[in-house]
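Provided below for reference: sequence and predicted model.
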Amino acid sequence: MQACELAALILLTVVSCSRQYEGLPKTTLTLEPPFPEIFTGETVTLRCGVEGGSAGWKYLWYKDSEDTPVLQTAGRSITGDSYTITAAAVSDQGQYCCRGQRGDQPLYSQLSDKVTLTVSEGHPQAVLTLQPAWAQIFTGETVTLSCEMEGGSADWGFKQYRDGREEAGCSDQYRSRYGDSCTISKAQNSHSGVYWCESASGQERSNAVTLAVSNQWMILQTPPQPVIEGDTLTLRCRVRTGYTATRVDFYKDNEVLQSQAGTELSVDRVSKSDEGSYKCRAWRRMRGSCYSSDSEEVRVSLRERPQAVLTREPAWTQIYESERVTLRCQVQAGYTDWRFTWYKAERNGPVTQDYYSSIDGDRFTISSATGDHSGEYTCKGERTGNPSYSKTSNALTLRVSELFSTPTLTVLPGASVWEGEAVTLQCGAHINKQGTQLQYRYSKDNGTVRGAGSQDQHSIPAAGLRDTGRYQCEVEAAGTGLKKRSASVSLTVREGRPKPALSWEPAGEIFEGDTVTLSCVVEGGSGGWRYLWYKDRQGAPVYQTDSSSGTGAGYTISAAALSHSGEYWCGAGRGRNTSYSQYSDPIWVNVTALFSRVTLTASPGATVKEGEALNLTCEAAVKKKPRPELHYTIVRDGEPVTNSTDSALYSIAITEKSHTGSYTCAVESQGVEKSSQELHIEVQTSWHSAAAAGFSVGFFVILLIVFTLLLLYHKIRGFPCITGGKRRERSDQNQDQAAGGVELSSQAQQPDSEDIVYSAIDTSKHNNTKKGKNLCKLCL
């Protein structure tokens, strides 16, 4: 709703509530207690009065508007001239007015002046209590009102409100004030009313308590209202001294609850359904007759059980070991005499104070947090009277992180060393909070190590037998007092120098191409050694390895060769001062050739005739069992002709001259390769091939001679035309139309062919005779 709209609504409400009705009786509206501002959970009564008396009047109540009357709902009751709100909520605040009506043709009174009621979140800071804790007493009895406030407050004043006006409080002859309490020694009817206390400045006030002083012979006593949900409600039916009741009946909303000889009724763990009007009826005998009387009705209202609120100082959830943290439990219920109980989810019961923590009032303080303080916390308030306890608070999780980790002590180069070796004690701790400074201390067999500083390392330059023992380191965070100790670590110092043991794998016969590993192990198994390998009495080591695992180091020959055969031994050293061990006993490593020989053979032989078959076989004599896989390569004049792991045979079905050459075969396995000696293969020409070749050459020569003679003859005879060995001449009288010459063509087959040979002779016009030119067109 816009601000202007809200202002207009309030203005209309004010106008409606203040509207005057001429000639009608006036109406007044008062608040009990007379607080324009109350707190949530408190009880307030609006009382409506009509000028001239209240006989026969019924009352209508309005809130913020006279258009719709306020109806009786849960927690809001209308009784006679009063409208009571128990356990007020923020929604109850507003502007109230009332008026009366009576008669069959209703006569209305004027609307009352408006009364503004404000309901604020929270609770009054001071608490007013009664002693004895009953809101109803007989005339002549004594009652004490006490005002309490957390932290204390000076100059409290006690106020009384009765019949729409404020009374003198604690100032008549029957009332005496001492400190924060007011005692009424002989209560009168005039002492009935609503009481509260407030500071001189008026800024702090307590809750309101209604006190009823009765001169009847019987009253129903209840605790001050409202009663807290979950508490025990005790009703007490009292009769004045001198009267005796034979039986007492208790009623709620005019229905019998219980009839008994006793005078008290307890209702455990009250809830909203227990709200209502209560009274008691007492029976007595007088002169042989049985009489009964009813007490005045007392309305019992309930208020929700107060909630405990748990907070933390500092507010953040992440804290570190040794830091201070305070948990505070508060109950917003207007009482100050709470006792608090703290709970931790991981425990089967309340948390108690110990060396690291303390409990003071509403505070649980952990002065030096540890990991054990991590967890989910709750709290609850308790009182001796009502409410006897609060609701359990919200859960608050506290996480205590390590300021630094538990230190770990490491002995380098190992837990077992030899005399004269350098030893380093390394104390390691991880810092989780920046800026934390750590200090280190070292102990041996529970005694302080001499010469050890406050750093994370302590060195023993040359260990002696006296340095054998169990060591620990302790780490402290500067300025916190937080200390942590490492687990103990043993250090053994051996006398003399170690002698390594040398072995190799595999332990059987070693062939070319095998992998063999020599292992050098120092007695005791400590790590950090550097291993030196020697062969055949050479002065310098042939190999050097490191080992940090403590199980020794290996010298591996991945592809053994015959040159690796020989005598081996090892030595070891470690530390900054390079303390060396003794030499190991030597061992002999023998590498056997994988192939004894590789041969290449030819079948039927190294000399073959063209057209014959030829088989070349590659053979290798392998000593290793089981026989490894072999790879064969056959080479002719430096070029591979076959490459296979399947077969050692190279076959040529029909040889040619081109197969002549020098052949070798190579065999490879396990990275070892060996070749055979060269084998020369000769492919010879056969007799029928030579005869065929000779015939072809002779025929070609004869044909060439004949052709040459023909050319000479043609030149001499004037180009005659020869066919079938006879000359043929032809005269043509129409040669004038000839083109002047005919081109003759021929085709010649290769010398080896027996086909017809064609020759071509080109003629041109040489005669100028008119007729009778002889022209040879074609020679066949």
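Happy to help now that I have it.

for the rest of this, base every contact and every neighbour count on C-alpha atoms.
Noted.

how many neighbours does the residue nearest to residue 318 when sequence neighbours are not counted have?
Excluding the flanking residues, the one nearest residue 318 by Cα to Cα, 6 or more residues apart in numbering is residue 399, at 5.7 Å. By the other Cα atoms under 10 Å criterion, the neighbourhood of residue 399 contains 20 residues.

test my guess that residue 399 contacts residue 375.
Yes: Residue 399 lies in contact with residue 375 (Cα atoms under 8 Å); the separation is 6.6 Å.

for residue 690, which three-state class applies?
Under DSSP: H, G, I helix; E, B strand; the rest coil, the three-state class of residue 690 is helix.

ok, it to residue 696 distance?
10 Å (Cα to Cα, to the nearest Å).

take the one below as the second:
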Amino acid sequence: MKGIFAEENWIHSEKTFSIESALSSDSGNYQCQTSASDRSDSTRLEVYDGFVTLQAPTNVYEGDDLILRCQHYPGYTAKQTIFYRNNAVIQDWGSEDELHIENVNMTSSCKYKCTKQVNHHLLNYQHSDETSVSVQALFSLPTITQSPQFVTEGDRLTLTCHTRLSPHRQYTVLQFAFYQEGQNIQEFSSAHTYEIPFAKLSDSRNYTCDVQTSNHRIKKTSTTTTIQVNKIGERELFNKSETEVTSKPGTSHVTTAVAVTSLVLVLFLIVIALIFLYWTKRIPLPGNNQPASKVFSQKPHKEAVKNLMAAPPMEISAPLNVIKQ
């Protein structure tokens, strides 16, 4: 659906919308949409009913020109106006009802106020209004990264200057410059990278980059990055140390496995020894001095055998508790 929206509600189908005799109830967030696009970012409308209103833009970014308007209620005559910043006068009494501040920066974020002489009922009265202005960063503080991370003599070294532009000002043109030990090595241009085709030991220096807008209003400098170019052959040492560090976890696993296996073997041997001792005590060997009831002679005495064979057969009497039929 195309048209104008107020607080997410569709209110008008044309591309232009006018409010006659605005009321405080008309305050809110407004958006527009065409048949071939998504809804726009919202803009805030504030309708005041006081005698004086200080108007300020909703979104203010570094490098913008800030215009503040001290408006009075329609139908009344106004005279001189005075402007304040954090309660300090920045534009004394004058006939201008606008305050222009060029090329604002983050320090411009503060509270502004205006006082105007308004004539009503044949008398002049002073009325005031104030508002807070927040200046947003146009782009972030730049940083430098290098590729590759480990640089050896003869490598191609690439430095990249990174920054993040506000999505609300994505069409702003930025320029980049590079410095080595504070000396410029690449002038401002649209290129955000700097290349050294064949790195040398003497390229081991401190590097910074600057980012600025095409109108030169905003410029920011990155933190210092130190580049180390190594001699040929040091890469092998570097790779070897990495390999050793990587192999340490595997080595520890092998050591742990060996220790566990050894422990199991020792426990197994202890169990075998205990079983051997148990059975050795349970079945005594010939010749041990054991009680007669538990020791059997392998060759019984001949006389004992004769007596056993000559003994009369044993009578087995019936149990006392047998019931006769």
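Received it, and whenever you're ready, just let me know what you need. Just so it is clear, the structure is predicted and the values come from calculations on it, not from any experiment.

still on that earlier bit, the residue nearest to residue 318 of the first structure -> the second structure?
Mapped onto the second structure by TM-score structural alignment, residue 399 of the first structure lines up with residue 134.

what sits against its match?
59, 60, 106, 108, 109, 110 (Cα atoms under 8 Å, 6 or more residues apart in numbering).

out of those residues, which is nearest to residue 144 of the second structure?
residue 106 (23.2 Å; Cα to Cα).

which residue sits closest to that closest one, ignoring its sequence neighbours?
Closest residue in space to residue 106 of the second structure, ignoring its immediate chain neighbours: residue 135 at 5.5 Å, by Cα to Cα, 6+ apart.

so what's the residue count around the one you found?
For residue 135 of the second structure, using other Cα under 10 Å, the count is 21.

surely it touches residue 108?
Yes: using Cα under 8 Å, residue 135 of the second structure is in contact with residue 108, at 6.6 Å.

residue boundaries of the helices in the first structure?
With DSSP state H, the ranges of helices along the first structure come out as 3-17, 687-717.

so for residue 166 of the first structure, which of those sits nearest?
Of the helices of the first structure, nearest to residue 166 of the first structure by Cα to Cα is helix 3-17, at 24.8 Å.

quick check: that closest one aligns to which part of the second structure?
Residues of the second structure matching helix 3-17 of the first structure: none, counting by TM-score structural alignment.

can you tell me which of the helices of the first structure is most buried?
helix 3-17 (a mean of 14; mean count of other Cα atoms under 10 Å).

helices or strands next to it in the packing?
strand 94-102 (3 or more Cα pairs under 8 Å, 6 or more residues apart in numbering; DSSP states H and E).

corresponding residues in the second structure for the strand it packs on?
Going by TM-score structural alignment: strand 94-102 of the first structure matches no residues.

okay, the angle between that strand and helix 3-17?
Here the directions of strand 94-102 of the first structure and helix 3-17 differ by 20 degrees (axes from the mean of the first three to the mean of the last three Cα atoms, to 10 degrees).

now strand 94-102 of the first structure: buried residues?
Of all the residues in strand 94-102 of the first structure, those buried under the rule 16 or more other Cα atoms under 10 Å are 94, 95, 96, 97, 98, 99, 100, 101.

who are the contact partners of the fifth one?
To tie it back to what came earlier, the one meant is residue 98 of the first structure. 27, 28, 29, 48, 59, 60, 61, 62, 111, 112.

if anything else comes up later, I'll come back, but that's it for now.
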